[in-house]
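Here is a sequence with its predicted model. Questions after.
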Amino acid sequence: MTLPGDAPHPGDELFWLLRRTLHTMRRDVRERVDLSPARHRLLRTAARNPEPQRQTALAAALDIVPRSVTSLVDDLEAAGLVERLPDPTDRRATLVAVTGEGRAVLAEADRQRRRHAEELLARLEPGEQAELLRLLHRLVDDADPC
């Protein structure tokens, strides 16, 4: 905690600035695509796999409890972005597959995210952009995976 008169801690400032940047990017994408961050993460995770996935596999990949995946899949299914399919290897299980509409929404979200990132980076000179990216890579590439 920073007290009045104390200099901000660099780690706190880094966290706040990165969080604020990502928040504005997510908000911008959400306003244009109407997809909450949680639904976006689930949709992206499901789309990365070429085959439909069980909800338990999606929950594990997202590091959330399976019941949370159920409500997210319900919402995405109601929006026509995913569909549930019977699991051919287990009659009791269902698989989640991304629909064509879901892939189109992800593609639009990607376009919006790239556009917003380009707008942010445009505030910097080309050398500053390269330096920012170099420094962020240095922080991330050497870090343990989350």
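Noted; the coordinates are in hand.

from here on, contacts and neighbour counts on C-alpha atoms
Noted.

Distance-wise, check the residue nearest the centre of the chain relative to residue 129.
Closest residue to the average C-alpha location of the chain: residue 41 at 4.3 Å, with Cα atoms, centre = their mean. Separation of residue 41 from residue 129 (Cα to Cα, to the nearest Å) stands at 27 Å.

before we move on, what about residue 25?
Computed as Cα to Cα, the residue 25 to residue 129 distance reads 17 Å.

Have a look at these two and say which one is more surrounded.
Neighbour totals were compared for residue 25 and residue 129, and residue 25 leads with 18 against 15 (other Cα atoms under 10 Å).

ok now do the more buried one, which residues does it touch?
Residues in contact with residue 25 (Cα atoms under 8 Å, 6 or more residues apart in numbering) are 113, 116, 117.

Put this next to the previous one:
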Amino acid sequence: MHPVDDSTDLGALFHAAFRGLRRTWSEQLAPWELTPHQWRALLTLMGRRPFDATGLEPGGDSMRLKDLAQRLRIAPRSATEVVDQLETKGLVQRDSDPTDRRATLITTTAPGCELFAAITAQRRDKSSEYFARLSAHDRTELARILEQLGE
């Protein structure tokens, strides 16, 4: 391992490490017939779901379609296409917003929650496998540094 000095491009090193981890993500989604865009939408929706001691529950907070598009940084038309695909698979449902009849609310269904839990568990396992090449001390230190950078 090379010593880190001021000339080391930490951004490039971080990006290379992230690419190594991300490489397997599309492959992991294939058995569930999900695209990375569909996964990101489901992940964004599930980020608003309540968790309890037994796991994930459907329902809870819904998200307006326009807010989903904004969070995903895509055009509303593109978000509509992604939600159409997820709805066809039974992973989300659309409802009218009771406060604004023009708006549509998106909610994750029970099958959507189950799929989210399964994919999340597999991704955690693959992530653990990826980082297993580091010592326990290095993993702890990396977690500390990433938390600090994420603040």
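Nice, I can see it. Computed from a predicted structure; not experimentally measured.

Superposing both, give me the TM-score.
TM-score of the superposed chains, computed with TM-score structural alignment, normalised by the length of structure 1, equals 0.78; 134 aligned residues with a Cα RMSD of 2.1 Å.

Save the contacts of residue 25 of structure 1 as TSV, and put in secondary structure, neighbour count and distance to residue 29 of structure 1 too.
Shown next, in TSV, are these (DSSP: H, G, I helix; E, B strand; the rest coil; neighbours: other Cα atoms under 10 Å; distance: Cα to Cα, whole Å):
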residue	secondary structure	neighbour count	distance to residue 29 of structure 1
113	helix	18	6
116	helix	17	8
117	helix	14	11
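
Tell me the one of the residues you listed nearest residue 30 of structure 1?
Nearest to residue 30 of structure 1 among those, counting by Cα to Cα, is residue 113 at 9.7 Å.

Spatially, what comes nearest to that closest one if we skip its sequence neighbours?
Nearest residue to residue 113 of structure 1, sequence neighbours excluded (Cα to Cα, 6 or more residues apart in numbering): residue 29, at 6.1 Å.

Which secondary structure element is home to the one you found?
If you go by DSSP states H and E, residue 29 of structure 1 is part of helix 10-33.

Over to residue 105 of structure 2?
Counting by DSSP H and E, residue 105 of structure 2 is found in strand 100-108.

can you tell me what part of structure 1 that strand aligns to?
On structure 1, the counterpart of strand 100-108 of structure 2 by TM-score structural alignment is residues 90-98.
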